[in-house]
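In: give me a model of this one.
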Amino acid sequence: MAQIIVTAIGSAGDIHPLVGIGRALAARGHRIVFCTHPPFEPAARREGFEFVAIGHADHYAAALANPALWNPRTSFRTLWELIAPLLRPHYDTLVALTGPDTVLVGTLWAFSARLMQERHGTPYVSVQVSPSTLLSAYAPPVHKQLTIPRGLPLPVKAALMTLIERTVLDTVCAPRLNELRAALGLPPVTRILGRWLHSPEGVLCLFPDWFAAPQPDWPKPYAVSGFPLFNDLADAAPDAELEAFLAEGEPPVVFTAGSTRVDGERYAQAVAHALRTNGARGLLLGGAPHDDGSSSPRLLRRRYVPLRSLLPCCRALVHHGGIGTASLAFEAGIPQVVTPFAHDQFDNAQRVADTGCGLRCDAPLDGAGLARVLGRVLHDPRIAAHCAQACAKLAAAPDGCEQAANFIERFVPSAARDTAAAAAAPAQPERSPECAMAGRA
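Out: Below is the predicted model:
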């Protein structure tokens, strides 16, 4: 049995996939310590994980509510301002938790886990939730501000990628990171996001190769596990009104902006206009609670509904571009309209469009524009065919959480794996992705 410390930094889209992978590892008898932001403690505790908080809940809530975090011109620097003060406390926490049987697993911003690997030799698997942060010159990531045209010669693209890393990304991250490295007796580093943060022992990519084809300049060794299709279902209370809404008419279109902070009333007006124009029904997630009187026969509002049980009941999904949200729409076989705001959302949106399973529609949104693009995805048979193909691929693929767990277990000593296997309880089956909201198939 190994102690596997999962250290996930970011939004729900970064943390929830690691909960699913942690569940798969715990079912194999390993001890899981989940080290992340305080709001995710209930989800970790429900899985039986030990939990150690990084930072404070009020600071995390304030960061997510900061409009600068969702503006593509200021999002990167604003995100770093949240992460940088946590570097030393996070590192000290990992030092206190780590023992001789520890394996570290960390998401993109888990810089402190990478420092543990360098300073103490602790085995570390770095996780890439989305492909945009692999910074490939062969397939440059799409961004609102700094997209490198893919048609340029490779040497030019590589030179531009290096320039962006050194003059934009390193300019933000290097001073605080290298200050801590100096205190730990480590030399300074450059090309932090493109090279340094990736574990030289193993990089785990949580998406399938048909969504992002492996590139020659990806960090090695890497493994592509497929989407870790996991959705936290424990928070879903019975909802008779929602079940009746799903049962009494044609499948609705689901709208969600995820963690993104948008003008809720303006967004709701655009949604209502798009539904009226297309004669469709809708379910709007986030923002106003369902008892505020804003729902109507055509549009129902909820703060949250687990998407994995909801989407198979639905006609299409309009969302912000979180890769976890996109993966659940692929699994449900429904078309997507992706409305990116910041971070990796632009690259994810373009990749959804490239699969033929939906369309990218950059913010700002208005009712007429949303109505137009929604009408296209609802009535284009080619999009429907591509959605069916993606759904079939995921149905035939191995479980992404199990594949990720297989890769992580490579870093566990064989004796610890044998002990864990002997002690493991039978795994609980994952809830079916079929519609579970109104008895629908």
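In: C-alpha from now on. contacts and neighbour counts both.
Out: OK.
In: where along the stretch 151-300 of the chain do the helices fall?
Out: Using DSSP state H, counting those that start in this stretch, the helices of the stretch 151-300 of the chain run over residues 154-164, 170-183, 240-247, 264-278.
In: deepest-packed of those helices, please.
Out: helix 264-278 (a mean of 18; mean count of other CA atoms under 10 Å).
In: before we move on, the earlier item: how about the helices of the stretch 151-300 of the chain in JSON lines, adding distance to residue 196?
Out: Output for the helices of the stretch 151-300 of the chain, formatted as JSON lines (distance: least, CA to CA, whole Å):
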{"stretch": "helix 154-164", "distance to residue 196": "13"}
{"stretch": "helix 170-183", "distance to residue 196": "11"}
{"stretch": "helix 240-247", "distance to residue 196": "47"}
{"stretch": "helix 264-278", "distance to residue 196": "39"}
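In: all helices of the stretch 301-441 of the chain, in order?
Out: Under DSSP H, counting those that start in this stretch, the stretch 301-441 of the chain gives helices at 307-310, 323-332, 345-355, 367-379, 381-396, 400-409, 414-423.
In: returning to that earlier point: nearest to residue 415 among the helices of the stretch 151-300 of the chain would be which one?
Out: Residue 415 lies closest to helix 170-183 among the helices of the stretch 151-300 of the chain, at 33.6 Å (CA to CA).
In: next, the structure of the following sequence, for comparison with the previous one:
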Amino acid sequence: MRLLFGFAGGRGHVEPLLPLARAATARGHDVAFTGRPGGLPAGFPGFPAGADDSGERRPLQRLDRAREEHDFLHGFGGWIARERAASTRAAAAEWRPDVIVCDEADFGSMIAAESLGIPHVSVVVLAAGTFGRPSGLALLLDETRALHGLPPDPGLGMLDRHLVISPVPPTFRPGGAPMRPMPPVPRQKTEPPTVYFTLGTIFNTESGDLFGRLLTGLRRLPVRLVVTVGAAIDPAELGPQPPHVRVERFIPQAELLPSCAAVVSHGGSGTVIGALAHGVPLVVVPMGADQPANADRVAELGLGLVLDAVDATPADAEAALHAVLTDPAFTANAAALREEAESMPPPDEVVGRLEALAQDGA
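Out: Okay, here's the model as predicted:
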């Protein structure tokens, strides 16, 4: 079986695809990826398409949910879908896949698959799921569908025509065929407790003074604080730090989460899904995109606390992290989500469904 994996965004759109891709490779199937050059994972043939994020620094903006929904609609549903449909068709012409697998926001790859008569599978990458279906999406996607000879799809049947796979515990986001997000990893407690602070790989450059403001409060606590600022930011910008604070551009979160007692983050889906899989409670400081919806769900399920990115003071950050570390309810609720994630079918089992789909065809 030949599989083409597509993604429409950055690292958070790629990481959820990797367990399935690796499991398919282990079963002897041929796997390739198509997407932004900087997101193409090592170890697989790649078809680069589009441009990476510029990394341009931007000031922190007050959260505006209507603005974020508009940007998603006209980005992922508009020009990105058009670009992805064309580039995935081109990659498919060369790779000749039996199945196209894409992240759930890669609408262009879904359209490309349908236009080529190839079954497609989408993988959930938006943790809460309430953000990625704005009003007007069908009308915009119909424009791209028409470019590839497809009829209108007012009911958005294209989104789940064949199979939707979800690495998110159903309690957090119901729906989709469940797939364990990662192999079970033993928890590794540290003394003092380890806390991971990140603002992701895109919104980190739109965070203004947020890193420094929150860090001022977080480092007051007796914790081992690990901070990642992203490739575009020099850790030296945050100034000298005490011995219990480590600041790096990037560390794979899979290396950190097994030993973490808490995560402080922007609430991007990749970070949230990773924290859930490891049973780690959160302090979420949403700035945009899917983050507000993820933060809402974290608060609703008692998995952590939420701060306002513009208004939060160092004292607020210190108090929120202290509460998440010391209130056993947060840890217990996060542990329950971890147990749920570990009970989900492993990727190897899910590959069997792709094999059946390839055999049946579109």
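In: can you give me the TM-score here?
Out: After superposition, the two chains reach a TM-score (TM-score structural alignment, normalised by the length of structure 2) of 0.82; 348 aligned residues with a CA RMSD of 3.4 Å.
In: could you say which of the helices of the stretch 301-441 of structure 1 is packed most deeply?
Out: Sort the helices of the stretch 301-441 of structure 1 by mean neighbour count, taking mean count of other CA under 10 Å, and helix 323-332 sits at the top with a mean of 25.
In: what angle do that one and helix 381-396 make?
Out: 100 degrees (axes from the mean of the first three to the mean of the last three CA atoms, to 10 degrees).
In: with structure 2 overlaid, how far apart is helix 323-332 of structure 1 on average?
Out: Helix 323-332 of structure 1: mean distance to aligned residues in structure 2 after superposition is 2.6 Å, counting by mean CA distance after the TM-score superposition for structure 1.
In: for that helix, what is the distance to the chain centroid?
Out: 10 Å (CA atoms, centre = their mean, to the nearest Å).
In: now swap in stretch 67-83 of structure 1 and tell me
Out: Put simply, stretch 67-83 of structure 1 sits 17 Å off its chain's centre (CA atoms, centre = their mean).
In: looking at the helices of the stretch 151-300 of structure 1, which is nearest to residue 64 of structure 1?
Out: Of all the helices of the stretch 151-300 of structure 1, helix 264-278 sits nearest to residue 64 of structure 1, with 14.9 Å by CA to CA.
In: and of the helices of the stretch 301-441 of structure 1, who's closest to residue 56 of structure 1?
Out: Of those, nearest to residue 56 of structure 1 by CA to CA is helix 323-332, at 24.7 Å.
In: summarise which helices and strands that closest one is packed against.
Out: Packing partners of helix 323-332 of structure 1 (3 or more CA pairs under 8 Å, 6 or more residues apart in numbering; DSSP states H and E): helix 12-26, helix 307-310, strand 316-319, helix 345-355, helix 381-396.
In: wait, residue 125 of structure 1 touches residue 104, no?
Out: Yes. The criterion here is CA atoms under 8 Å, and residue 125 of structure 1 meets it with residue 104 at 6.2 Å.
In: looking at the two, which is more packed in?
Out: Under the neighbour definition other CA atoms under 10 Å, residue 125 of structure 1 and residue 104 were set side by side, and residue 125 has more, 27 against 24.
In: nearest residue to that one in space, please, no chain neighbours.
Out: residue 105 (4.8 Å; CA to CA, 6 or more residues apart in numbering).
In: for the aligned residue in structure 2 for that neighbour, helix, strand, or coil?
Out: By TM-score structural alignment, residue 105 of structure 1 lines up with residue 101 in structure 2. What DSSP: H, G, I helix; E, B strand; the rest coil gives for residue 101 of structure 2 is strand.
In: same check on residue 47 of structure 2?
Out: Assigned by three-state DSSP, the conformation of residue 47 of structure 2 is strand.
In: can you pull the contacts of it?
Out: Residue 47 of structure 2 sits next to 32, 33, 34, 35, 37, 91 when contact means CA atoms under 8 Å, 6 or more residues apart in numbering.
In: could I have the buried ones of these as ChimeraX selection syntax?
Out: Buried residues within these, by 16 or more other CA atoms under 10 Å, are selected in ChimeraX with:
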select :32,33,34,35,91
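In: just to revisit the earlier point, joint contacts of residue 125 and residue 104 of structure 1?
Out: Common neighbours of residue 125 of structure 1 and residue 104 (criterion: CA under 8 Å, 6+ apart): none identified.
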